[in-house]
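1. One predicted model, sequence on top.
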Amino acid sequence: MSKTKLMIDEVEKWSAHNYHPIPIVIAEGEGIWVTDVEGNKYMDMLAAYSAVNQGHRHPKIVSALIDQAQKMPLTSRAFHNDKMGAYVKKLCEFTGFEKVLPMNTGAEAVETALKAVRKWGHQVKGVECAEIIACQNNFAGRTISTISFSTEDQYREGFGPFTPGFKTVPFGDLKALEDAITDNTVAVIMEPIQGEAGIIVPPEGYLKGVREITKANNVLMVCDEIQTGFGRTGKLFAFEHDNIRPDVVTVGKALSGGLYPVSAMLSSKEVMDVFRPGDHGSTFGGNPLGCAVAMAALDVLEDENLVERSKELGDYLLDELKKIDSEHIKEVRGKGLFVGVELDKPARPFCEALMKEGILCKETHEFTIRLAPPLVVKKEELDICIEKLKKVLK
């Protein structure tokens, strides 16, 4: 029996069956390449759902992790640590926001934003029932509150009752959003580009329209940039494509280069100052190890011009994919190195065929192949991927 089968069988026996991975067991990674337990090498075209924008095991981020782990990995927020101040200052200056609330996972960052906008609604706007509007086909995690505004049946089945106070409108429909706003609406939360839904890019000017509607109605705009942030779409944040500035942004994944769970809520003083000591927190949020890793990850983004690389190489990848002559391709869409190839039949068999060709990717919403390589990818490496896609899709 192969190592791969033994290890997969072990997971199947002892773990809850809450994922359906591509049948490969990865043991090592470097840059855009990973190696399985059999010694086979693959090009990673998923980057851990955009967590590994800086590439696997980036030496600068690894060095920061090792150095900090040998000093002080964790101290609770009962005490200050010598890394958090430098980290929150750097993240604010890097992103242009006034304040940061450090957390660990993407779902925690979204939960933090939900609490912040509701408390803002009660204390500042003066509403009694703080209502939040989300977009259909959203994905913000799988906590009870985030699935409460999901429109995906599987995410909700068997998990009710749900958190009240949410409503959903079609993504890309400004009139539906405007009609849904009431005196009790405190926020609109959305992904600037819907990732889990299949890399759905909204109509041009949509985010700008959302910003105008929310401002006119004294409603906060929350952008979930956990997948799209830190260069993935060819801008630092995807909302920048419409030249806007939301009130709240949630970030995670690439904030740590994939080495350690780090996330955050970014906002203004007005919104963030609704929190008082004891209102919200996390044992690991703002811990020194996470802070050190995140600062190094931000340095890599800047030093290696990864945002600019994503724009340049993403345009190239989109253009080349659109040239592929295949009866199975319905649409190719995306921005930067965040691309979806929608097919006329389930994408899973094509992803498994690509694995056999040395390319790792994953289906999303059944019919779409999601392509999101580390931003350190080279043009010649993208050419390899494109040729393999041509072969499999034909």
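-> Thanks, I have it.

2. CA only for contacts and neighbour counts going forward, please
-> Fine.

3. ok, now how distant is residue 37 from residue 29?
-> 11 Å (Cα to Cα, to the nearest Å).

4. Regarding the closest residue to residue 107 other than its chain neighbours, which helix or strand does it belong to?
-> Distances taken as Cα to Cα, 6 or more residues apart in numbering place residue 141 nearest to residue 107, at 5.0 Å, with adjacent residues excluded. In the assignment (DSSP states H and E), residue 141 maps to no helix and no strand.

5. another one to put next to it:
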Amino acid sequence: MSASVIDFVATEARFGAHNYEPIGVVLARGEGVWVWDTEGNRYLDCLSAYSAVSQGHCHPKILAAMVEQAHRLTLTSRAFHNDQLALFYEEVAALTGSHKVLPMNSGAEAVESAIKSVRKWGYEVKGVPDGQAEIIVCANNFHGRTLGIVGFSTDPETRGHFGPFAPGFKVIPFGDAAALKEAINPNTVAFLVEPIQGEAGVVIPPAGYFTEVRELCTANNVMLVLDEIQTGLGRTGKLLAEQHEGIEADVTLLGKALSGGFYPVSAVLSNNEVLGTLRPGQHGSTFGGNPLACAVARAAMRVLVEEGMIDNAARQGERFLSGLKDIRANAIREVRGRGLMLAVELHPEAGRARRYCEALQAKGILAKDTHEHTIRIAPPLVITSDQVDWALERLATTLTQDLS
């Protein structure tokens, strides 16, 4: 690293909390699938800010909407109406088929909002005794970092020394419909689950799993809450990952790509039953639904559809996955993915995935490791065939190296 890069990294280390372990690059500019560091070196972004930059870095139409709205009105709080919120509601509902929308800021806020809402529905509509509501979640889940959420995480790094935690959650294995059936009881109000477990290493459930899950939730009057914060808005080659099995959630959580990487925007989408229980003063957010966020999200959704990014994610994802599976490397244990949500899991004896990510950086690709031995690959949905092939060449060269 050059002196200037070392200065940036050292300053971060001196003043910042050490709650991340970034790859050793300092980025200064981005456009489309590319980012440049402070030294002018170009990289293909294969993380997309954990799928938040699905529309590509600094998309000009989203940028224009942000700048225009920033000149007009940025924040009113929900104490007053604004001329962007109703349009956002209308457009996100039309796009996703939702009946009610609750705008928030971060993905974790959307998850917390959903937890509150399904509990309230359980008490006021389902008739669960007060204080007895249960929500079923999956092992190896990742729904955020708030205290409420880490309380039902199974990752010791996420949970350690942050307790005590709130009760009311039951953990079952992911992808096991029989375990869900056994876990449901009269006090169960919801099943909160990721369609694909992203942070766990792009873990895809067995075919037919979510069809069974939907049937079980319907039969037992349990709300199916799908956390589509990473998988949603085209990442898996469909608008929502639930569409791969032709089901509909009762509550859907969106974030990340909802703003194209320009601004923190998230949303809880639901049927009328769940969000219909909320009354004035019972839940809110100063910034949630602000006019700047709404204008940005409207543009982000519009370009996603108008520019064919979802179909492109399906096509390029198939190309990328096929190319990864063709790589013959002793280090590779498994390749998996759906759309442009991909992962290469390495054999433990091949060494830490981070070393391969650092080797990829030297070849002009930025990817990120998870759970020691898995490399996540999630480029912006605007990636082209030539760019996929360019990345595959460098991935093949790197993965066939002995970095153990």
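-> Thanks, I have it. For clarity, every value in this text was computed on a predicted model and none was experimentally measured.

6. Do you know the score for how well these two fit?
-> Remark: TM-score between the superposed chains equals 0.99 [TM-score structural alignment, normalised by the length of the first structure]; 394 aligned residues with a Cα RMSD of 0.6 Å.

7. related to what we said a few turns ago, I'd guessed the residue nearest to residue 107 of the first structure sits against residue 109; true?
-> No: counting by Cα atoms under 8 Å, residue 141 of the first structure sits too far from residue 109 to count as a contact (9.8 Å).

8. Which one's more surrounded, the two?
-> More neighbours surround residue 109 than the other of residue 141 of the first structure and residue 109, with 26 against 18 (other Cα atoms under 10 Å).

9. any idea where the helices of the first structure begin and end?
-> Assigned by DSSP state H, the helices in the first structure fall at 3-14, 47-50, 59-69, 84-95, 106-120, 144-148, 153-156, 174-180, 206-216, 269-272, 288-303, 306-322, 348-356, 379-393.

10. and residue 368 of the first structure, which of these is closest to it?
-> Nearest to residue 368 of the first structure, of all the helices of the first structure, is helix 348-356, at 8.7 Å by Cα to Cα.

11. how much does that closest one stray from the second structure?
-> In the superposition with the second structure, the average deviation recorded for helix 348-356 of the first structure is 0.4 Å (mean Cα distance after the TM-score superposition for the first structure).

12. Please pull up the equivalent of residue 279 of the second structure in the first structure.
-> Aligned counterpart of residue 279 of the second structure in the first structure: residue 276 (TM-score structural alignment).

13. What about that match, how many residues nearby?
-> Neighbour count for residue 276 of the first structure, taken as other Cα under 10 Å: 8.

14. do the same with the one 10 residues further on
-> If you count neighbours by other Cα under 10 Å, residue 286 of the first structure ends up with 30.

15. any idea what it aligns with in the second structure?
-> Matched by TM-score structural alignment, residue 286 of the first structure corresponds to residue 289 in the second structure.

16. Am I right that that match is in contact with residue 101?
-> No: using Cα under 8 Å, residue 289 of the second structure is not in contact with residue 101; the gap is 10.1 Å.

17. Check the gap between the aligned partner of residue 181 of the first structure in the second structure and residue 213 of the second structure for me.
-> Taking TM-score structural alignment, the alignment pairs residue 181 of the first structure with residue 184 from the second structure. As judged by Cα to Cα, residue 184 of the second structure and residue 213 of the second structure stand 11 Å apart.

18. how about residue 26 of the first structure, what does it touch?
-> Shown in contact with residue 26 of the first structure (Cα atoms under 8 Å, 6 or more residues apart in numbering): 34-37.

19. Would you check how far apart the closest residue to residue 38 of the second structure other than its chain neighbours and residue 256 of the second structure are?
-> Distances taken as Cα to Cα, 6+ apart put residue 28 closest to residue 38 of the second structure, at 5.4 Å, once the chain neighbours are dropped. Separation of residue 28 of the second structure from residue 256 of the second structure (Cα to Cα): 20 Å.

20. neighbour count winner among those two?
-> residue 256 (28 against 11).

21. does the more buried one really touch residue 229, like I thought?
-> Yes: in this structure residue 256 of the second structure lies within contact range of residue 229 using Cα under 8 Å: 6.1 Å.

22. Now do the shared contacts for these two.
-> Common neighbours of residue 256 of the second structure and residue 229, using Cα under 8 Å, 6+ apart, are residue 107.

23. about what we covered before: return those of the contacts of residue 26 of the first structure that are likewise in contact in the second structure.
-> Retained in the second structure: 34-37, out of the contacts of residue 26 of the first structure (criterion both residues aligned by TM-score structural alignment, their matches' Cα atoms under 8 Å).

24. that older thread, what's the counterpart of the residue nearest to residue 107 of the first structure in the second structure?
-> Here residue 141 of the first structure is matched to residue 144 in the second structure, going by TM-score structural alignment.
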